[in-house]
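Asker: model this:
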Amino acid sequence: MTAPDLLTFGEAMVSLRSAGPLAAGGSLTMHLAGAESNVAVGVARLGHRAAWVGRVSGDEFGEYTLRQLRAEGVEVAGVSRDADRPTGLMFLEQRTADLTRVQYHRAGSAASALRVDDLRAPLAAGARMLHLTGITPALSDTAREATRWAAEAAAAAGIPVCLDVNYRARLWSRESARAVLAPLAGHAAIVIASADELDLVGEPGADESTLVADLFRRGVHTVLVKLGADGARAHTPDGVQHVGTLTVTAVDPVGAGDAFTAGYLSGWFDGLDLPGRLRRAATLGAFAVSTRGDCEGLPRRAELSLLEGHETGSVLR
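Answerer: Sure, this is the predicted structure:
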C-alpha cells in the first residue's frame, strides 16, 4: 500500500459539550476532539489519505475515539491501546453567546505516554507530509522527545514537516514552549501560528517580519499567520499574500484553526497555487466556525463550493 498523504500524531480526546453553564447541570453531548485528529478528519473528508498515530485508553472512550476516526476514513493502524491510563476529556460550556469556556481533564492520559517507539513504524512507511502541533510536546517528557525525534527523522527522510504552534497556556509557559518549539521549527517546511504565537518559534518580542526572515534562514519556506476574523497572511520568499474570511454566521470557534490547516494542506496535496491553498483554508475555517463541534461540520469535497456567493440564511432546495 502506498504511503498516506498526511501522517500526524498527538492526543485525540473526548469532548463533552454543554449548551449552558456546567455548574447548572444539564445534558452533555459527546464528540471527538484533538488538534491533530481534527486536521486528519478535515483532510480525509476531502478525499486524501490521512493516518493518525497515538495512544488511546483501553476504556470505552478510547474505543469511541477509534470508531470515530475509522468512520471518517482516517487510518489508525499504528495506534496503541493503554489499559492503565484514561482517555483525556475536555468539557466545553457555552457560557454566553460569545464565550465558550473549556476545562481539561487530561493529566496522566494514555496520550501522554506517547514515545518514540510508537512512531518508528508509521514514519518508516512514509508520507507526503508530517503534521505536528505544539500541543503534543507539552504533554510529557516522552511525548516531547517523540515529537523532536519525528521532526528530525522526517526532515532527514525528505518528508516535509508542517508545524502548527497551537500554544496552550494551561499546559506550559511561553518560555518552556519557546525552548522546545523554536528548535522544532528548524525542521519544518511550513509553520502556522496566530499572530500572538509566532514569537514562540523565534526571538521573544521580535516583530513579524523579523521572525519570518529568521524562519526562512532556517529552512522554512512558508509561514502562515492566522489573524482570526481578519483572515491570514502567508509569507513565502516571493512575498506576502493575504486571505480574508468568508462571511458566515459564527456559532462555535473551536476547531477553526485546525480546519484552516486542513484546508491549506489539502490544497497543497492537490497541487494548488498559494492563492488556491489559502482560499481552501479560509473555506474550511468558515465551515468550522459556522457549525458546532470540533470537526463535525467540515465539508466533503463536493461541498467546497457551498459557501461561494451564499447569503446568510440561504436554503438550498
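
Asker: going forward, measure contacts and count neighbours with C-alpha atoms only.
Answerer: Noted.

Asker: what ranges does the stretch 201-317 of the chain have for its strands?
Answerer: 222-226, 232-236, 239-243 (DSSP state E, counting those that start in this stretch).

Asker: looking at those strands, which is buried most?
Answerer: Mean neighbour count (mean count of other C-alpha atoms under 10 Å) peaks for strand 222-226 among those, with a mean of 24.

Asker: same for that one, what does it pack against?
Answerer: strand 190-194, strand 232-236 (3 or more C-alpha pairs under 8 Å, 6 or more residues apart in numbering; DSSP states H and E).

Asker: could you pull out the helices in the stretch 51-200 of the chain for me?
Answerer: Using DSSP state H, counting those that start in this stretch, the helices assigned to the stretch 51-200 of the chain run over residues 60-71, 117-124, 141-156, 174-185.

Asker: this one next, for a side-by-side:
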Amino acid sequence: MIEGVPSNGDHLGGVVTFGETMGLFRDPVPGMLALSRHVQLGMGGAESNVAIALSRLGTPVTWLGRVGRDSLGDLIRRELAAEGVNTVVIVDDDAPTGLMIKERRMASATRVWYYRAGSAGSRLEPADIPEDLIRGAGLLHVTGITPALSESAAQATRHAMRIAREAGVLVSFDLNYRSKLWGAAEARHTYLDLIGLADVVFAGESEAAIAVGVTGSVAETARRLGDLGPKQVIIKLGEHGCFASVNEVSYEQAAVTVTVEDTVGAGDGFVAGYLSELQRGSPVAVRLVTAVSVGAFACTVAGDWEGMPFRSELGLLGATEPVIR
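Answerer: Down below sits the predicted model:
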C-alpha cells in the first residue's frame, strides 16, 4: 500500500530522495552496549537524514521509501512528518522495517550493525517510483547505499535517475560506500554506471578512489570523476573541509571547528547544506560554506540527524557568547 503520494503541486521544484530508513537502537553514552542501561530507540538512514536537514534549512523535500507494517515503520513515518518532510511511503505487509544498532565503544569510535536483509526497504523496486513525482522535482538525490541493498533497489535507483535525466531534473549522487553491504569491486561497477547519470556527485576521498580505480591528489580524483559526466564534483574531506570542481573551476573550503560529539550524519548534513544552497541559486562558495557548517552542526549532537540545524541557527557557529538571550 502506498501512502502520502502528493495530490497537489506542493512538491514541485523541491528535492526528492529515496532509500531505506531503519529503526535505530543506540546508547548515547560511550561504552559496551552489552552493559548499557540507557539504550534509546530512534531512526536513521542517509537519505532521510538529508531530507530532514533540507527541511530544517527551508528546502521543500519529499522522501520515498518502504517500511514494514510495524512499530518501527510507524516511528519513521511519524518522525519524518514531524520534521516537515513530505513522505511517500509503501507499507509492506510481508517484510519488516530494517534495524540498525550503534555502539559508541569509545567517544571517538562507533560500531554499527545492520539487520536489513529481506527488509521492507530492501524490496524497493522500479514500480515504487512515482514518475510524475520525479519529473516535477527540482532535484533528485540518491545514494550508493540503495543500489547495494538488492538488485530491485539498484534497478529502482537507475530508473529514477533516468526519469530525472529525461525530464531535465538535476540529479545528485552521494557514493556513500558501505563495506558491510558490498565489496569495492562490485560498488565500483555500479558507481561508474550511476555517476554518468548524475549532475552533482559527492564522495569521500576513499569512496572516490573506489570509483576511479586509482589513488591520486584530491584535484586529480575530482577531475577523473568529472570526466565521467557530472559538472559538479564535491570531495568531502571531514575535518579538513572539502574540495570542489564545478564547471571545471576548483574550490576549497576549510571545515568549521566544533567540539565533536558524534560524527555520524555529518556527511549527510554536508550534502543537504550544499543542495539547499544549490536550490536557492547561491554561488558555489556559499554552497560550500553552508555545507561544512551543517556538517559541523551534525557533529555536535549524538544521533544521525538530531543535530541538523535550522537555517536561522547557522550563525551560532560563530557566536562568541555561550548564552544567547
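
Asker: counterpart of residue 142 of structure 2 in structure 1?
Answerer: Using TM-score structural alignment as the criterion, residue 142 of structure 2 maps onto residue 132 of structure 1.

Asker: its match against residue 164, yeah?
Answerer: Yes: Residue 132 of structure 1 lies in contact with residue 164 (C-alpha atoms under 8 Å); the separation is 6.3 Å.

Asker: what's residue 105 of structure 1 aligned with over in structure 2?
Answerer: Aligned partner of residue 105 of structure 1 by TM-score structural alignment: residue 115.

Asker: any idea how far its match lies from residue 105 of structure 2?
Answerer: With distances taken as C-alpha to C-alpha, to the nearest Å, residue 115 of structure 2 is found 19 Å from residue 105 of structure 2.

Asker: ok, now residue 298 of structure 2?
Answerer: 19 Å.

Asker: distance check, residue 255 of structure 2 against residue 20 of structure 2.
Answerer: From residue 255 of structure 2 across to residue 20 of structure 2, the span is 29 Å (C-alpha to C-alpha).

Asker: the more surrounded of those two?
Answerer: Applying other C-alpha atoms under 10 Å to residue 255 of structure 2 and residue 20 shows that residue 20 carries more neighbours, namely 27 against 20.

Asker: how about the contacts made by the closest residue to that one other than its chain neighbours?
Answerer: Nearest residue to residue 20 of structure 2, sequence neighbours excluded (C-alpha to C-alpha, 6 or more residues apart in numbering): residue 121, at 4.7 Å. By C-alpha atoms under 8 Å, 6 or more residues apart in numbering, residue 121 of structure 2 lies in contact with 19-21, 65-67, 97-98.

Asker: at 7 Å instead, please
Answerer: 20, 65-67, 97-98 (C-alpha atoms under 7 Å, 6 or more residues apart in numbering).

Asker: returning to that earlier point: could the helices and strands packed on strand 222-226 of structure 1 go into a markdown table alongside distance to residue 292 of structure 1?
Answerer: Below are these laid out as a markdown table (distance: least, C-alpha to C-alpha, whole Å):
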| stretch | distance to residue 292 of structure 1 |
| --- | --- |
| strand 190-194 | 22 |
| strand 232-236 | 22 |
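
Asker: could you count how many residues lie near the aligned partner of residue 156 of structure 1 in structure 2?
Answerer: Using TM-score structural alignment as the criterion, residue 156 of structure 1 maps onto residue 166 of structure 2. Residues lying near residue 166 of structure 2 (other C-alpha under 10 Å) number 9.

Asker: cool, residue 180 of structure 2 as well?
Answerer: By other C-alpha under 10 Å, 10 other residues sit near residue 180 of structure 2.

Asker: to which residue of structure 1 is it aligned?
Answerer: Aligning on TM-score structural alignment places residue 180 of structure 2 opposite residue 170 in structure 1.

Asker: and if you look at residue 85 of structure 2?
Answerer: Aligning on TM-score structural alignment places residue 85 of structure 2 opposite residue 74 in structure 1.

Asker: also residue 33 of structure 2?
Answerer: Under TM-score structural alignment, residue 33 of structure 2 pairs with residue 22 in structure 1.

Asker: okay, now its match: neighbour count?
Answerer: By the criterion of other C-alpha under 10 Å, residue 22 of structure 1 has 17 neighbours.

Asker: again, but for residue 25 of structure 2
Answerer: A count of nearby residues for residue 25 of structure 2, using other C-alpha under 10 Å, gives 18.

Asker: and it, what does it touch?
Answerer: So residue 25 of structure 2 contacts 39-42, 100-102 (C-alpha under 7 Å, 6+ apart).

Asker: just the element for it, please.
Answerer: Per DSSP states H and E, residue 25 of structure 2 falls inside strand 22-26.

Asker: buried residues, that strand. List them.
Answerer: The neighbour-count criterion (16 or more other C-alpha atoms under 10 Å) identifies 22-26 as the buried residues of strand 22-26 of structure 2.

Asker: between the residues you listed, which is nearest residue 160 of structure 2?
Answerer: Each of those was scored against residue 160 of structure 2 by C-alpha to C-alpha, and residue 22 proved nearest at 21.4 Å.

Asker: in structure 1, what residue corresponds to the closest one?
Answerer: For residue 22 of structure 2, the aligned position in structure 1 is residue 13, judged by TM-score structural alignment.

Asker: so that match touches residue 35, yeah?
Answerer: No: counting by C-alpha atoms under 7 Å, residue 35 is not a contact partner of residue 13 of structure 1; they are 9.3 Å apart.

Asker: against residue 248 of structure 2, how distant is the match of residue 156 of structure 1?
Answerer: 24 Å.

Asker: out of everything not next to it in sequence, what's closest to residue 149 of structure 1?
Answerer: residue 116 (6.9 Å).

Asker: for that neighbour, grab the count of nearby residues.
Answerer: Using other C-alpha under 10 Å, residue 116 of structure 1 has 16 neighbouring residues.

Asker: what's the counterpart of it in structure 2?
Answerer: Counting by TM-score structural alignment, residue 116 of structure 1 corresponds to residue 126 in structure 2.
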